[in-house]
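S.K.: Predicted coordinates and the sequence they were generated for:
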Amino acid sequence: MSDPKDSTDELAGSEQPFVQHLMELRDRLLYGIVGLAICMALLAFWPGPSGLIDLIATPIRAHMPPGAKLIAVGVFSPFFVPIKVLAMAALLLSLPWWMYQIWAFVAPGLYSHEKRFAIPLIVLGSLLAYVGIAFVQLFVLDKMFGFIQQFTPASVAATPDIASYVEAILSLYLAFGLAFQVPIVVVLLVKTNMVTVQKLKEFRGYFIVVAFVIAAVVTPPDVISQLALAVPMCLLYEVGIWGAQWFIKNTAAPEAPAEDAPAK
């Protein structure tokens, strides 16, 4: 007698050889790289590397003396720094395309209820990354540089090096972009049965301490940026708990049909 599960398993017969999986992964990586190259070409045309540098330098220039500019100490900094900024901006712009390629690679191995669970997380993860980076650009950098400039002696000209400035803000972009993924991590932990919602609620106090420790490690040594990272992480932790409850309720696997009772 055939197993009833064989007729209901929607993935039955969809297995592929390992080499075919590698070829599919290669194709998805190539598609992602092509998308990245297109984004780089578009950004190189407008606003251009110089325009991107001017954009990310806006927060610190607002707190510099009138007419002051960032300086390039390194011999090759005027060339390599704009290219680095252009590549990072292109990567951010192509993030949804990369997420789609990841989705297209793993989707054939997912059940329909798992797809309903994965798609919202992919979209939400991309949006949260953008929100985190925008939060840095529009709020954190301005407040942070304003705080730092208060301690600059009048006899010192604050003219930072463009290479060190770009490295610092890119690290902040990365830190906040990852930190804003807290709800996604929380939902995945609950969805994979690694932890329960009740345990997350009990861990709330410990997470606040962890959030402030992480903020102290990954941000510059100023109170503004540390609070700007730790407080949203704590709020997003609560959002993750709520989101985990919602996802569990709305993306549960359908119950398997009951097997026939054995004949007497």
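M.R.: Thanks, I have the structure now. Numbers count the residues shown, from 1 in each chain.

S.K.: hey, let's count contacts and neighbours off CA atoms from now on
M.R.: Noted.

S.K.: Now name the helix or strand holding the residue nearest to Ala12 when sequence neighbours are not counted.
M.R.: Using CA to CA, 6 or more residues apart in numbering and skipping the chain neighbours, the partner closest in space to Ala12 is Asp6 (7.1 Å). Following DSSP states H and E, one finds Asp6 within helix 4-8.

S.K.: And the residue nearest to Ala12, how far from Ala179?
M.R.: Distance, Asp6 to Ala179, using CA to CA, to the nearest Å: 42 Å.

S.K.: same check, this time on Leu127
M.R.: According to CA to CA, Leu127 and Ala179 sit 13 Å apart.

S.K.: same question, Val156
M.R.: Using CA to CA, we find Val156 at a distance of 35 Å from Ala179.

S.K.: Tell me which of these two has more neighbours.
M.R.: Using other CA atoms under 10 Å, the more surrounded residue of Val156 and Ala179 is Ala179, with 22 against 7.

S.K.: got the contact list for the residue lying closest to that one once chain neighbours are set aside?
M.R.: Spatially, and ignoring its direct neighbours in sequence, Ala179 is nearest to Met233 (6.4 Å; CA to CA, 6+ apart). Counting by CA atoms under 8 Å, 6 or more residues apart in numbering, Met233 touches 179-180, 182, 211.

S.K.: okay, pairing it with this:
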Amino acid sequence: MAESTGTGGVTNESSEANAPLDDAEMPLADHIEEMIKRLGVVLVAMALVSGVVFLVADDLINFIWYSLLPGSAQLCPDAPADVAACPRVYDPLGLILARLKVSTLAGFVVALPLFVYETYAFMRPGLYPRERRYYIAAVPTSLVLAVVGVGFAFLVVLPVIFTYFLSYSEAAANIAFGLTETFGLMTLLMGFFALVFQIPLFVMLAIMMGITTRAWLANKRLYFWGTFIGIAFLFSPDPTGMAPIIVAATMITLFEGTLLLLRWTGSD
């Protein structure tokens, strides 16, 4: 039965319907234990996907390598020294490490939406029904954005970077690509862009759940720009500066594009 107020008999039925239904106090130790278990689920799922992909890692390595560095896949096993696109292995574990990197990338992409879901499940008892709907919708959206991020890195960013590398190196030295270092750069940037493309999701989710507002984010944009630039240069393995510049520009574009979309639709 709805409870009446003392002034005009107005019921609180609507507010009760929107209240968190499962909110209850829990000891801090129980919260920490649950959080660790949910993170464990994400890590186990990532490890399982990585293990499955590891079985076909050689095919993925060849596909990624020869898509970004065109060369003759049939010639490369017995290639002469002037075939620059062929991968070189300079240590006994080079191929194993490349397999681990590509399989870990696949596991990471799958783990991103699972991480979003597990955070939702962790916070679900304290969320309002509207917030729960937003969070559930964010799970498939996270996977789509991760795949788009990997595709953007694979189709746009990495070809630009390797074209730049070749353009300033060809006149000064004979080029040979080491498998471990080169493939490490490829997989790191693809994984990084899978994470970077989550920015619109995080911004919109924070606004929809009332954590912040579009106006506040717009007023503090320079702080976010500085953070994006710092992260790009801190975690990029490219000493020439080309990769960090592209990463930082992409992060700022995604952030500003999300704010522009929210302003255009009138959502705050």
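M.R.: Received the coordinates, thanks. In this text the structure is predicted, and so the values were computed from the model without any measurement.

S.K.: Burial check on the residue nearest to Ala12 of structure 1, number of neighbours?
M.R.: Asp6 of structure 1 has 11 neighbouring residues, counting by other CA under 10 Å.

S.K.: ditto for Gly107 of structure 2
M.R.: Close neighbours of Gly107 of structure 2, defined as other CA under 10 Å, add up to 23.

S.K.: quick one: the residue mapped onto it from structure 1 and Asp6 of structure 1, what's the gap?
M.R.: Superposed on structure 1 with TM-score structural alignment, Gly107 of structure 2 falls opposite Ala90. The gap separating Ala90 of structure 1 from Asp6 of structure 1 is 46 Å, by CA to CA.

S.K.: For my notes, confirm Val156 of structure 2 occurs in a helix.
M.R.: Yes. Counting by DSSP: H, G, I helix; E, B strand; the rest coil, Val156 of structure 2 is part of a helix.

S.K.: Map it across to structure 1 for me.
M.R.: Counting by TM-score structural alignment, Val156 of structure 2 corresponds to Phe139 in structure 1.

S.K.: got it, and Leu188 of structure 2?
M.R.: Matched across to structure 1, Leu188 of structure 2 falls on Ser171, judged by TM-score structural alignment.

S.K.: Show the subsequent helix or strand relative to the helix or strand containing that match.
M.R.: Here Ser171 of structure 1 is covered by helix 162-179, with elements defined by DSSP H and E. Downstream of helix 162-179 of structure 1, the first helix or strand assigned by DSSP H and E is helix 182-191.

S.K.: Okay, angle between that following helix and helix 162-179 too, please.
M.R.: If you take axes from the mean of the first three to the mean of the last three CA atoms, to 10 degrees, helix 182-191 of structure 1 sits at 40 degrees to helix 162-179.

S.K.: which residues are contacting helix 182-191 of structure 1?
M.R.: Identification of contacts with helix 182-191 of structure 1 by CA under 8 Å, 6+ apart yields 121, 124-125, 195-197, 233, 236-241, 243-244, 247-248.

S.K.: that older thread, how many other residues sit next to the match of Leu188 of structure 2?
M.R.: The tally of other residues near Ser171 of structure 1 (other CA under 10 Å) stands at 14.

S.K.: any idea how far the strand or helix carrying the residue nearest to Ala179 of structure 1 is from the chain center?
M.R.: Assigned by DSSP H and E, Met233 of structure 1 belongs to helix 223-250. Chain-centre distance of helix 223-250 of structure 1: 14 Å, with CA atoms, centre = their mean, to the nearest Å.

S.K.: again, but for stretch 136-144 of structure 2
M.R.: 12 Å.

S.K.: And stretch 34-47 of structure 2, by the same measure?
M.R.: Distance, centroid of stretch 34-47 of structure 2 to centroid of chain: 17 Å (CA atoms, centre = their mean).

S.K.: Mean per-residue distance, it versus structure 1.
M.R.: Aligned to structure 1 and superposed, stretch 34-47 of structure 2 gives a mean residue distance of 3.8 Å (mean CA distance after the TM-score superposition for structure 1).

S.K.: Check which residues of that stretch are buried.
M.R.: 35, 38, 41-43, 45-47 (16 or more other CA atoms under 10 Å).

S.K.: Can you tell me the number of residues neighbouring Leu60 of structure 2?
M.R.: By other CA under 10 Å, 14 other residues sit near Leu60 of structure 2.

S.K.: That one matches what in structure 1?
M.R.: Per TM-score structural alignment, the equivalent position to Leu60 of structure 2 in structure 1 is Leu52.

S.K.: What helix or strand is Ala138 of structure 2 located in?
M.R.: For Ala138 of structure 2, the host element (DSSP H and E) is helix 129-152.

S.K.: Between helix 179-196 and that helix, find me the angle.
M.R.: Using the same axes, to 10 degrees: helix 129-152 of structure 2 against helix 179-196 is 150 degrees.
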